[in-house]
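Student: What would the 3D arrangement of this be:
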Amino acid sequence: MLWNLHLSITSMVFLMMVSISSLWKSIQLMLNNSAIVLEWDLSTINSSFIEFVVVLDWMSCLFLSFVSFISAMVLFYSKEYMHGHPHTERFLYLVLMFVLSMSLMICSPNLISILLGWDGLGLVSYVLVIFYQNEKSANAGMITVLSNRIGDVAILMSITIMFHFGSWNFYHYVNTFSDESFLLLSLVIIAAMTKSAQMPFSAWLPAAMAAPTPVSALVHSSTLVTAGVYLLIRFSPALINSSTQPTLLLIASLTMFMAGLGANFEYDLKKIIALSTLSQLGVMITTLAMGFPFLAFFHLLTHALFKALLFLCAGVMIHNMKEYQDIRTMGSTSKFMPLTVMCFNSANMALCGFPFLAGFYSKDLILEMAFSSNINSIIFFLLVFATALTVSYSARLFFFSISSTFKLSTFSNPFDNAKDMTYPMLMLSFASLASGCSLLWLIFPEPHMICLPLTLKMLPIFIIILSAIFGYSMTTNMTNTPLFKTPAIIHFMGSMWFLPWISGFSLGKPFLQTGNEFQHSLDKGWSELLGAQGIFDSLMISSKKVQLAQENTIKVFMFSFFLWIAFIILLKT
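Tutor: Sure, this is the predicted structure:
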């Protein structure tokens, strides 16, 4: 236990030092408009150089700083949350491997080295999802790893396609991609969609809530699910004005709307926040597909802070209520845990875009840029309704878990005395308050005038007010319309449009059954007969014959002599 404590503290201090130094280096590189490239040549194949490259520009350093800061807070938080667990040391090592994989992916401009971090994220996430070792965790881990393997295969195929460019460093070619590179760009988009859980690969993200809550705070804020968005930001010069851009815009908008709709019918606290993450990922990719990659990166950073804070606060509430996650069993938590509720509400309001919090600066700017850009009516209404649904489920979560009657008085005694859990929440709360304006001044130092009609300018405010009223009405059973009384409609909207069932059926029975048949017919059949095992058997038989022929016995000598005489006689006749 003492070793685990030292490991946790040492890792936390190291990550905080990395965060501070990366932030300072990012500001320096941004002011100098420069980048640092470190390159190691490993080997050469047909004029293609296999090399390990690290690029440190302002974007990678800034993202690395946020990842390190959130990881340090999660490790500090985990000391109390995982206290008494028999495998705490394994958990700490897995979290550090997760951070290392994400750091490798952030700083790599090479598809092969990106694949190392990409696969590392997928593997460690699977191990963390099944950390509690029960049937639910095993099923969630299986759908997570199978969904992400599709993206891994897409990255492998992209590496094969880039072979004819002469290098796998896409930085050299991303500005020169044309419609001839449609297949390569499509594979990169598919890989990003699987990792960021866009439709139809959305089912694994709520299922991954089977992992411990500190892991959820790390995964759903700045690491696993944002890897796809970050990859698309790096490929954004090729994505903008390409033939794949409208399709990506429609898929991301539908994902954003579907996740917000599902969160309004969900009662699991962690799954509500997970669907919120899915909705915000749709916002980021929608912004990216509209042609604003830096704005998507801005929202990615602000979202990472308040989403990590949301998960940490949810973890405290679940931890104090004896692992109950149903929001219908919570209520009046502000009387028992005022500090946690304060942090939870600040993160919730930042998520809704409350003025002058972190989410306001990014989401309001995204909406205004969307209203002033050339988008069709479908994308416009999906964006507006998704924003409304975000405020609705946030208000519903607030009234259900905080303002209603407390219903677990005989089972739990919630309190705010765990300092190892409250200090990281306070740090992230301060970051959620101050990061919005600071990042806005840093990433967009030049002010831009956005001129909109009064109706469009006031539309976000009306959306927030009306959606908050609607969310409150859902908690007090004031919605007596037939829409909310039909079980089929409620099941359709609350089950993510049947995507979990479709993913479980498509990834489960056909793929696993086909894989089993291939294993018996190929891996244990023809591959064994004609592959390594068959070659081994042939070599063993041949070597035994050679060994027998080389033995110096009179029997072998006489047999060889008479065989030679018979052969000569046959030749003469």
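
Student: Every contact and neighbour count from this point should use C-alpha atoms.
Tutor: OK.

Student: would you list every one of the strands in the stretch 401-550 of the chain?
Tutor: Under the criterion DSSP state E, counting those that start in this stretch, the stretch 401-550 of the chain contains no strands.

Student: ah, wrong one, I meant the chain
Tutor: 36-45, 48-56 (DSSP state E).

Student: Would you reformat these as TSV and include distance to Thr486?
Tutor: Shown next, in TSV, are these (distance: least, Cα to Cα, whole Å):
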stretch	distance to Thr486
strand 36-45	59
strand 48-56	54
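
Student: which of those strands sits most buried?
Tutor: Mean neighbours per residue, mean count of other Cα atoms under 10 Å, is largest over the strands of the chain for strand 48-56, with a mean of 18.

Student: elements contacting that strand?
Tutor: Taking 3 or more Cα pairs under 8 Å, 6 or more residues apart in numbering; DSSP states H and E as contact, the helices and strands that strand 48-56 lies on are strand 36-45.

Student: which residues are contacting the strand it packs on?
Tutor: Phe49, Ile50, Glu51, Phe52, Val53, Val54, Val55, Leu56, Asp57 (Cα atoms under 8 Å, 6 or more residues apart in numbering).

Student: one more time with 10 Å
Tutor: Outside strand 36-45, the residues within contact range by Cα atoms under 10 Å, 6 or more residues apart in numbering are 29, 49-58, 107-109, 166.

Student: To compare with the earlier structure, here is another sequence to fold:
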Amino acid sequence: MDFISICFISLVLLMILSIVFLLMSLNFLFFNLIYLIEWEIISLNSTSVVMTLLLDWMSLMFMSFVLLISSVVIYYSKDYMSHDYNINRFIMIVLMFVLSMMLLIISPNLISILLGWDGLGLVSYCLVIYFQNTKSYNAGMITALSNRVGDVALLMAIAWMMNFGSWNYIFYLEIKNQTFLMMIIGSLIILAGMTKSAQIPFSSWLPAAMAAPTPVSALVHSSTLVTAGVYLLIRFNIIFLNNYLGQLLLLISGLTMFMSSMGANLEFDLKKIIALSTLSQLSLMMMILSLGFMKLAFFHLLMHALFKALLFMCAGSMIHNLMNFQDIRMMGSLCKMMPLTSTYFNISNLALCGMPFLAGFYSKDLILEMVILSNVNKMIFFFFFFSTGLTVSYSFRLIYYSMIKIFNLMSLYSLNDESLVMLKSMMILLIMSIIGGSIISWLIFPVPSMICLPLYLKVLVLLICLMGGLMGYLISMFFYYKMNYLLKNFMMKMFFGSMWFMPIISTLSMIFLPLMMGKKLVKEMDQGWSEWFGGQGLYLNMKNMSQYFQFYQNNNLKIYMLMFILWFFIIFFFVF
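Tutor: As a prediction, the model looks like this:
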């Protein structure tokens, strides 16, 4: 079967399923329905292994968005990956990735969640090392090893839940919330969510995973792999109430949001800037979830999936036209040569900033107003608002470098907007990024809430955005005209620009602690002492002894002469 047929079949199937799931989710939302479908696989003593599917408005709507973005990405790959000889394999891996995410979304059972969770980890490793070079192999190893921590945490949570007699967590959250056992399970679940959503100290794998092809990045960093951790914590949202777990997660995600926003303002790789932007938005979801606003976190998760997938696809189109250049200092004046792609790019960037009446505005503005109403301290308040300003800052910096300044690459490059496949695939997400926020907010929050704020707090969100955009533009000007007075300290730039040295620390810790220790253990124990005193040593000793005795058993004259002389001297010595 050729690529066109595989691409077309998967595209049509995913799009139809997306529409069906969206209509089902609206029905479930309107009638407030929840369906639990159970299939008991095995029963051992009092513990039963049950395959369970949870269908409610949240899982169906999330699946609809994932399938929509997947279908668009597969259509986009038809042009972007057209040079690849193994394109069928690429599409199959992407479909396996989507299947793993589906399994994770509809599972209220920790074992089936682990199946989808591990499926995401393994398939993401295959996708990160898809371009087979040293950089991709290193990035894939960091991604896989970082995510294994979360996998182990989930396994330990499964072991602890054996005390309840079942792994269907959905039955125990409200009843057992205050128990010490549920606190342990909750802390393990939070650890798993932190690794998959790349919170501190597991943040370094997310920018490294940009070694994957751009269509994969558009899928992974918008609605699948990195959002799996947030979605898991949304399902376990009750464990944050009335204990210190929520406060701890709030602090860690606030630090991650600040760190990633600062790093994006000092980064020059286009895909890494968008990856750090993803990390910043994930931390925003984690923070608002820690405060107890589960629906708000889910709403922003959906909106972020739309405009972030569009942002990655626009970046991929630019990189494709620039013959795989990713440095934003090499770009400039792209709006003159690629007007449609530049329009899509700017609209998705403004949606990310929270521009009024785009998709990101409805979620981010509501989140920040709920933070103002909540009982948070000054540090958390600073993390929320300063990081939002930094988000607008790096977005406007990106617009300046790619659209406003002069074109900085070689003049023989022919840039154009002639790829209709890419443009048509991006058009679907563009429409959703414009109208999706208002429509989904009307559906998820049908009853209006009264948010009463004084004028200076109401204007604060808009003021922060305007100040952030101005700062981004000014910093870009300082960088471009070599007048970088604000950021002259090299070590400060190095510290904030390299995610607080986290990639270096995690890489070195992987090299020096587990890998070097494993090498020494293999050399000293497996191939050393245990070989000498174990089977190989026994084999060598018995082999030498058998060769020795075989030599004597041969009726050789030299041996008899030697033995005769030896006995003669012994007798002579004892007698005389």
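
Student: Report how many residues lie close to Ala434 of the first structure.
Tutor: For Ala434 of the first structure, the count of nearby residues is 15 (other Cα atoms under 10 Å).

Student: What range does stretch 128-144 of the second structure cover in the first structure?
Tutor: Stretch 128-144 of the second structure lines up with residues 129-145 of the first structure when matched by TM-score structural alignment.

Student: Now the matching stretch: buried residues?
Tutor: Buried residues in stretch 129-145 of the first structure, defined by neighbour count with 16 or more other Cα atoms under 10 Å: Val129, Ile130, Phe131, Ser137, Ala138, Asn139, Ala140, Gly141, Met142, Ile143, Thr144, Val145.

Student: follow-up on the earlier one: which among the strands of the first structure is found nearest to Gln547 of the first structure?
Tutor: Proximity to Gln547 of the first structure (Cα to Cα) singles out strand 36-45 among the strands of the first structure, at 40.4 Å.

Student: with the second structure superposed, average distance for that closest one?
Tutor: Following superposition, strand 36-45 of the first structure is found to deviate from the second structure by 1.1 Å on average (mean Cα distance after the TM-score superposition for the first structure).

Student: Pro500 of the first structure: neighbour count?
Tutor: 20.

Student: Contacts only, for the aligned partner of it in the second structure.
Tutor: Applying TM-score structural alignment, one finds that Pro500 of the first structure aligns to Pro503 in the second structure. Counting by Cα under 10 Å, 6+ apart, Pro503 of the second structure makes contact with Ile142, Pro201, Phe202, Ser203, Ser204, Trp205, Leu206, Pro207, Ala208, Ser509.

Student: Can I get the buried part of these as one PyMOL selection?
Tutor: Selecting the buried subset of the contacts of Pro503 of the second structure in PyMOL, with 16+ other Cα under 10 Å as the burial test, is done by:
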select buried, resi 142+202+203+204+205+206+207+208
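
Student: In JSON lines: the contacts of Pro503 of the second structure, plus distance to Phe479 of the second structure.
Tutor: Formatted as JSON lines, the contacts of Pro503 of the second structure follow (distance: Cα to Cα, whole Å):
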{"residue": "Ile142", "distance to Phe479 of the second structure": "31"}
{"residue": "Pro201", "distance to Phe479 of the second structure": "30"}
{"residue": "Phe202", "distance to Phe479 of the second structure": "30"}
{"residue": "Ser203", "distance to Phe479 of the second structure": "26"}
{"residue": "Ser204", "distance to Phe479 of the second structure": "25"}
{"residue": "Trp205", "distance to Phe479 of the second structure": "27"}
{"residue": "Leu206", "distance to Phe479 of the second structure": "26"}
{"residue": "Pro207", "distance to Phe479 of the second structure": "22"}
{"residue": "Ala208", "distance to Phe479 of the second structure": "25"}
{"residue": "Ser509", "distance to Phe479 of the second structure": "33"}
